[in-house]
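Have a look; sequence and predicted model below, questions after that.
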Amino acid sequence: MASADTERREEEEAPAAEDEDTGAQVAPIVKLEEVAVTTGEENEDAILDLKSKLYRFDKDGNQWKERGAGTVKFLKHRETGKVRLVMRQSKTLKICANHLVLPSMSVQEHVGNDKSCVWHATDFADGELKDELFCIRFPSIENCKTFMETFQEVAESQKKKEENKDASAAAGLLEKLSVEDEKKAEKAEDKSEDKAEDTPVKSEEKGKPEGEAEKSDAEKKE
């Protein structure tokens, strides 16, 4: 028995044999390829980026319902200059709000809470346009004021942009009309000149020889 115990003890204390490297390479069963993930914000610059919690007013239930907590942004397109408001949930990145900031929009402080504000918008967060009444709440009064000021500044800038666009369009139309008027005047002058050149000689003088025509002219002068 003693010898058997000794052999077992020696086997347990013996160092484990190192795994031998066979040099074999195992190819992966599935080859994963890199996929480019786009957010739709690649051509936009963030004007403002704040943490907040968003609510929407449920008309049927006549109450506010939470849309999600995350980050709200004002994104300005680099080519068109248009600005949209986008908010995503912090964990899932699901879109809570997605709409353009239009010149007709205005934001107001929520009654009874100086950390919140409300506004109307035609939103596209659910994949279809919906008229929504939003309420957003921030951790501090300062952030709420910053959001409201930025909102109003963006709306004003979009209004000026539309006014400049309308003015440019009107100026272009007037310029086009003036050019067309000039062309019409030139055509009228050309027609009058052509008509003067094509005026026929009087029949009496047309049938006379050159000498008689000159004589008749001299008699007229006398």
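In hand now; what should we look at?

Going by C-alpha atoms from here, please, whenever you check contacts or count neighbours.
Fine.

longest helix of this structure?
helix 141-197 (DSSP state H).

after it comes which helix or strand?
helix 203-207 (DSSP states H and E).

Would you indicate which residues of the helix or strand just after that following helix are buried?
Downstream of helix 203-207, the next assigned helix or strand under DSSP H and E is helix 210-221. Using 16 or more other Cα atoms under 10 Å as the test for burial, helix 210-221 gives no buried residues.

name the helices or strands packed onto helix 210-221?
Helices and strands in packing contact with helix 210-221 are not found; criterion 3 or more Cα pairs under 8 Å, 6 or more residues apart in numbering; DSSP states H and E.

contacts for it?
With contact meaning Cα atoms under 8 Å, 6 or more residues apart in numbering, helix 210-221 is reached by residue 205.

And that helix, how far out from the chain middle?
82 Å (Cα atoms, centre = their mean, to the nearest Å).

same question, stretch 186-201
Distance, centroid of stretch 186-201 to centroid of chain: 55 Å (Cα atoms, centre = their mean).

just stretch 206-222 next, same as before
81 Å.

Also stretch 111-131?
Worked out by Cα atoms, centre = their mean, stretch 111-131 lies 19 Å from the chain centre.

putting a second one here so we can go through both:
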Amino acid sequence: MASSTEPTALKREEEEEDDSKPSAEDEDTGAQIAPIVKLQEVAVTTGEENEDVLVDLKAKLYRFDKEANQWKERGVGMVKLLKHKETSKIRLVMRQNKTLKICANHLVQPTMTIQEHQGNDKSCVWHAADFSDGELKQETFCIRFASVENCKSFKDKIEEITESLSKVSVESAKEADAATNLIEKLSFEEKAKEEEPAPKEEKKDESEKKEEKSSDDKKRRDWNVEMMYSSGLRLNGYGVYIYKAYAGPGLFKTAA
């Protein structure tokens, strides 16, 4: 039996050695094959260049299908909370592994609430106006993490952001109310001014003009009388000016 099995074992070893030897087709000839088309490197932008990463965790995302009345998987990948450097707006973005297809993309709003899914401390549920499919739709999401710590970190950060946004919204509302009240007050004052009667200063100006005219007329009369007296004219008792040198007796009631 031993003699019958040995040739078989040797044959197997020889076959293995033959398989291990490179064939003529596998030999490296040293020839270099140039590519048919030369591709240029293209910088790929993700739209996240102007944003700071607040959270970056691996998770699995689901969305609730209302028509089928069940949860459907959206993908496995990295979920991020990104804060824009200029506008300070914060959004949630999640991309699928390998394909990098967006499976969630929405702003974190002050009205957004997040909670554990049916007591599972590794899953969270929330509602949002999502834009991952190119149109704004109200979605219900459920996200599941590998550990309780990651889930808690994600949930706490969302709650921190929404609380901060709520305070800003309240302050903005107060400022808007104050501005509205100020505008209404100014409008009321302007309307009251328009409805006021004509100012009395105009009448006063007219009376002053009359007084000035009367004063000028008096000065003019006084000047005329002075000139008449200097030229020898006198006013007799009948209200007529005559030269005193040619006046007869009795023309003047009083001596000049």
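Right, received. Where do you want to start? As the structure is a prediction and not an experimental result, all values here were calculated from the model.

Could you quantify their similarity as a TM-score?
TM-score of the superposed chains, computed with TM-score structural alignment, normalised by the length of structure 1, equals 0.70; 189 aligned residues with a Cα RMSD of 3.7 Å.

Determine the set of other helices and strands touching the longest helix of structure 1.
Where contact means 3+ Cα pairs under 8 Å, 6+ apart, helix 141-197 of structure 1 is packed against strand 44-58, strand 116-123.

Go through the ones you listed and pick out the most buried.
Here the criterion is mean neighbour count by mean count of other Cα atoms under 10 Å, and of these the winner is strand 116-123, at a mean of 19.

Mean deviation, the helix or strand just after that strand versus structure 2?
Per DSSP H and E, the first helix or strand lying C-terminal to strand 116-123 of structure 1 is strand 130-137. Mean deviation of strand 130-137 of structure 1 relative to structure 2 after superposition (mean Cα distance after the TM-score superposition for structure 1): 0.8 Å.

Just tell me the aligned range of strand 130-137 of structure 1 in structure 2.
Aligned using TM-score structural alignment, strand 130-137 of structure 1 spans residues 137-144 in structure 2.

now swap in stretch 76-96 of structure 1 and tell me
Stretch 76-96 of structure 1 corresponds to residues 83-103 of structure 2 when matched by TM-score structural alignment.

gap between the two ends of that stretch?
Its start and end residues considered, stretch 83-103 of structure 2 measures 19 Å (Cα to Cα, to the nearest Å).

got it, and stretch 52-72 of structure 1?
7 Å.

Identify the residues contacting that stretch?
Identification of contacts with stretch 52-72 of structure 1 by Cα under 8 Å, 6+ apart yields 48-51, 85-91, 96, 132-139.

where's the counterpart of residue 59 of structure 2 in structure 1 relative to residue 151 of structure 1, distance?
Taking TM-score structural alignment, residue 59 of structure 2 has residue 52 as its aligned residue in structure 1. Relative to residue 151 of structure 1, residue 52 of structure 1 is positioned 15 Å away (Cα to Cα).

Quick check: the gap between the closest residue to residue 144 of structure 2 other than its chain neighbours and residue 95 of structure 2.
Take residue 144 of structure 2 and drop its neighbours on the chain: the residue closest to it by Cα to Cα, 6 or more residues apart in numbering is residue 123, 4.3 Å away. Distance, residue 123 of structure 2 to residue 95 of structure 2, by Cα to Cα: 18 Å.

Buried residues, the helix or strand that contains residue 225 of structure 2. List them.
Assigning secondary structure by DSSP H and E places residue 225 of structure 2 in helix 201-230. By neighbour count on 16+ other Cα under 10 Å, the buried set for helix 201-230 of structure 2 is 225, 228, 229.
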